[in-house]
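Visitor: Okay, predicted coordinates and the sequence, questions at the end:
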Amino acid sequence: MISSTIKHFSSYISLLLILTTHNFIPSHSENCNPDDKKALLQIKKQFGNPTQLSSWDPTTDCCNSTWLGVTCDNFTPTYRVTILDIFDLNLPKPVHFPPSITNLPSLEILSLTRIPNLVGPIPLSIANLTTLQYVTIKQTNISGEIPYTLSQIKTLVTIGFTYNKLTGPLLASLSTIPSLAGIAFDGNQLTGAIPESYGSFPSFFTGLLLSRNRLTGRVPVSLGKLNLADLDLSRNMLEGDVSMFFKSNILTYTISLAMNSFAFDIGKVGLSTNLEKLDLRNNKIYGTLPEELANLRHLHKLNVSNNNLCGQIPNLRLFDESCYAHNKCLCGSPLPACKT
């Protein structure tokens, strides 16, 4: 207890000294690490010096909170750049991923979003970012395969490469990242099967979002070992039995399997009481809807249309006819009454 108190008191004194020293640094001094500043100015140049990055002024300190999208770790003497969050860049011509981004060795968060003229592959040198925890590349025209070196970054917690033009297979070695909690590759042109290795993600892995790609084949049964809070495999060309994702004993919030060729008996699955969204439309799912659906207090989106379902619809007042349409023999409100 005493040693813990001393440790916290020492930390407080250290922080106080840093903040006090900072207040008396002469105006000509900089906190920004010179190597990081050099890398940032190179990034700006590689982006074509867009006006949105005009705050990246070489005469100012990159750690003074005025450089757009740049955040430094101000609680250590090194003042390294730890966050780079760049968005809505209006690039006059197509620009490849700025290679100097990988020269920011202390980066923990990288986000590049809504940059339509960002093109080309993600460089293999992204593995240089050995402290990276969260990476997002969203709504760009980045293309090529997911870099195989990504799995070398053992600190990654989430990977979000959504709505780009990535091609090729899913990276099987992602399952070797010990800290990974979720991946999102929605809205690309990825092909092939979901790797068997994805069933070996860490126990705290909770998000698997792969919708709007060109994935094929059966989903490995090994994925049933995952305790997913959010699952989205919709709008692919997947097939087979995915009943292993339906569990009553875990916190599942969303299951989206729409527009594939999945086939299983929906009447034999378990349902999480936390379920908020269940989208199964346009598959080959059969059986009778489980009565437990009526007990899901958080369910606000349901669509089981265009399947092979039969039998009485549970007492669900929130959903209209379109949510159940085009099934083999579903009946009961809001569809016509069941025949006795």
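Guide: Great, that's in hand. Numbers count the residues shown, from 1 in each chain.

Visitor: Going by C-alpha atoms from here, please, whenever you check contacts or count neighbours.
Guide: Noted.

Visitor: Just to check, residue 121 is in contact with residue 140?
Guide: No - Residue 121 lies out of contact with residue 140 (Cα atoms under 8 Å); the separation is 11.1 Å.

Visitor: hold the first one in mind and look at this next one:
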Amino acid sequence: MSKLSILFLLVLSFSSVLSELCNPQDKQALLQIKKDLGNPTTLSSWLLTTDCCNRTWLGVSCDTDTQTYRVNDLDLSDLNLPKPYSIPPSIANLPYLNFLSISRTPTLIGQIPSAIAKLTQLRYLYITHTNVSGPIPDLLSQIKTLVTLDFSYNTLSGKLPASLSSLPNLVGITFDGNQISGAIPDSYGSFSKLFTSMTISRNRLTGKIPATFANLNLAFVDLSRNMLEGDASVLFGTEKNTQKILLAKNMLAFDLGKVGLSKNLNGLDLRNNRIYGTLPQGLTALKFLHSFNVSFNDLCGEIPQGGNMQRFDVSSYANNKCLCGSPLPPCT
């Protein structure tokens, strides 16, 4: 190769480096993450010789709006890890992350690293459908920018961190399908007014739903398939914007006939509890109700007729103490 050709290649290589948008510290952090995960083939597009901001690196996006070109979105989903690995603490070396998703990787094990609390600009955190275990880190309460937390379908255990309610921008939590135990903290009734969604189904929660929940205006709540007991009437109210309440398969016991119903309620699943009293007459006025089940409880009295109630069959009312009227046998 001639000296002129070598010089040309050197100039071309130098020009390429100068034109690269990816921040060198972010690039180094990403390559370290790849190494810490055993260099899975899923991340084969993450190459030292290419620009991490040119949209060829799978799951990586950079901030082009402000033209800082810092890595702000990272999606580590469906990783074909060569063997079980933990979430690398090196993720904390991406200080401008706004969105982080780690999903659908059953060979991902270990605990959520405490280093994740260093991501002080993180808004959306999803760790779902993995075998990540251990407690939900209390340190997450240090990330004041958090809007959504989704840790569904892992093997997380321990208690719910009481400190999460201090997050000023949190809109919702989704912790379904884990092994979380203990009581729901009283502090969860003091989430900000932005907080509208709480789903912690398919866990091992015990005790009572805190009375402080009367302060919440949840659009969506799913506490089904736990071991909760006592009064859940605090979740109801005519003044609330509740759209769906799912409490099936607990040990809840309260007078359903005394609760107020949100006019926007479109789904109510209370089956397999110890709920008593009558069905609220307000059910017939609900324009959007499309799913309803109160079977396997201790309810009595005549089923309200009219409105959307006509669409529900025997299975929605079966195995109660003394419910009667269509679609069950007539009251006597």
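Guide: Received the coordinates, thanks. It should be emphasised that the depicted structure is a prediction, and the values quoted were computed from it without experimental measurement.

Visitor: of residue 121 and residue 140 of structure 1, who's got more company?
Guide: Shown here are residue 121 of structure 1 and residue 140; by other Cα atoms under 10 Å, residue 140 has more neighbours (21 against 18).

Visitor: ok, now how distant is whatever residue of structure 2 lines up with that one from residue 180 of structure 2?
Guide: In structure 2, the residue matched to residue 140 of structure 1 (TM-score structural alignment) is residue 130. As judged by Cα to Cα, to the nearest Å, residue 130 of structure 2 and residue 180 of structure 2 stand 15 Å apart.

Visitor: And for residue 292 of structure 2?
Guide: For residue 292 of structure 2, the distance to residue 180 of structure 2 - Cα to Cα - is 27 Å.

Visitor: Ok, residue 132 of structure 2 next?
Guide: Residue 132 of structure 2 sits at a distance of 13 Å from residue 180 of structure 2 (criterion: Cα to Cα).

Visitor: Now do the shared contacts for these two.
Guide: Here residue 132 of structure 2 and residue 180 share the contacting residues residue 156, scored by Cα atoms under 8 Å, 6 or more residues apart in numbering.

Visitor: longest helix of structure 2?
Guide: Looking across structure 2 with DSSP state H, the single longest helix is helix 3-19.

Visitor: helices or strands next to the helix or strand following that one in the packing?
Guide: The helix or strand immediately downstream of helix 3-19 of structure 2 is helix 24-36, counting by DSSP states H and E. Here helix 24-36 of structure 2 touches no other helix or strand, going by 3 or more Cα pairs under 8 Å, 6 or more residues apart in numbering; DSSP states H and E.

Visitor: Report the mean distance between the following helix or strand past helix 24-36 of structure 2 and its aligned residues in structure 1.
Guide: Counting by DSSP H and E, the next helix or strand C-terminal to helix 24-36 of structure 2 is strand 60-62. Strand 60-62 of structure 2, aligned to structure 1 and superposed, deviates on average by 0.7 Å (mean Cα distance after the TM-score superposition for structure 1).

Visitor: can you list contacts of the next helix or strand after strand 60-62 of structure 2?
Guide: Using DSSP H and E, the next helix or strand after strand 60-62 of structure 2 towards the C-terminus is strand 71-77. When contacts are defined by Cα under 8 Å, 6+ apart, strand 71-77 of structure 2 is touched by residues 22-23, 26, 53, 59-63, 94, 96-105.

Visitor: Give me the mean deviation of the next helix or strand after strand 71-77 of structure 2 from structure 1.
Guide: Remark: after strand 71-77 of structure 2, the chain's next helix or strand is strand 85-86, criterion DSSP H and E. Once fitted to structure 1, strand 85-86 of structure 2 is off its aligned match by 0.6 Å on average (mean Cα distance after the TM-score superposition for structure 1).

Visitor: Tell me the residues of structure 1 aligned with strand 85-86 of structure 2.
Guide: The aligned range for strand 85-86 of structure 2 is 95-96, by TM-score structural alignment.

Visitor: contacting residues around the matching stretch?
Guide: Here stretch 95-96 of structure 1 makes contact (Cα under 8 Å, 6+ apart) with 46, 47, 48, 117, 118, 119, 120, 121, 142.

Visitor: Now do the strands in the stretch 101-250 of structure 2.
Guide: Using DSSP state E, counting those that start in this stretch, the strands of the stretch 101-250 of structure 2 run over residues 108-109, 124-130, 133-134, 148-150, 155-156, 172-174, 181-182, 197-199, 204-208, 220-222, 227-230, 244-246.

Visitor: Pipe these into CSV and attach distance to residue 90 of structure 2 per row.
Guide: Converted to CSV, the strands of the stretch 101-250 of structure 2 look like this (distance: least, Cα to Cα, whole Å):
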stretch, distance to residue 90 of structure 2
strand 108-109, 15
strand 124-130, 16
strand 133-134, 19
strand 148-150, 20
strand 155-156, 21
strand 172-174, 25
strand 181-182, 30
strand 197-199, 30
strand 204-208, 32
strand 220-222, 34
strand 227-230, 38
strand 244-246, 38
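
Visitor: Point out the most buried one among those strands.
Guide: Comparing the strands of the stretch 101-250 of structure 2 by mean neighbour count (mean count of other Cα atoms under 10 Å), strand 155-156 ranks first with a mean of 24.

Visitor: Would you mind measuring from residue 200 of structure 1 to residue 226 of structure 1?
Guide: 8 Å.

Visitor: the more surrounded of the two?
Guide: Neighbours per residue (other Cα under 10 Å) separate residue 200 of structure 1 from residue 226, with residue 226 holding more: 21 against 15.

Visitor: What lines up with residue 117 of structure 2 in structure 1?
Guide: Aligned partner of residue 117 of structure 2 by TM-score structural alignment: residue 127.

Visitor: Verify the stated contact: that match with residue 149.
Guide: Yes - Residue 127 of structure 1 is within contact range of residue 149, at 5.6 Å (criterion: Cα under 8 Å).

Visitor: Which one of these two is surrounded by more residues?
Guide: Shown here are residue 127 of structure 1 and residue 149; by other Cα under 10 Å, residue 127 has more neighbours (19 against 16).

Visitor: thinking again about what came up before, any chance of the contacts of stretch 95-96 of structure 1 in JSON lines, plus distance to residue 40 of structure 1?
Guide: Shown next, in JSON lines, are the contacts of stretch 95-96 of structure 1 (distance: Cα to Cα, whole Å):
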{"residue": "46", "distance to residue 40 of structure 1": "10"}
{"residue": "47", "distance to residue 40 of structure 1": "11"}
{"residue": "48", "distance to residue 40 of structure 1": "13"}
{"residue": "117", "distance to residue 40 of structure 1": "19"}
{"residue": "118", "distance to residue 40 of structure 1": "17"}
{"residue": "119", "distance to residue 40 of structure 1": "19"}
{"residue": "120", "distance to residue 40 of structure 1": "20"}
{"residue": "121", "distance to residue 40 of structure 1": "20"}
{"residue": "142", "distance to residue 40 of structure 1": "20"}
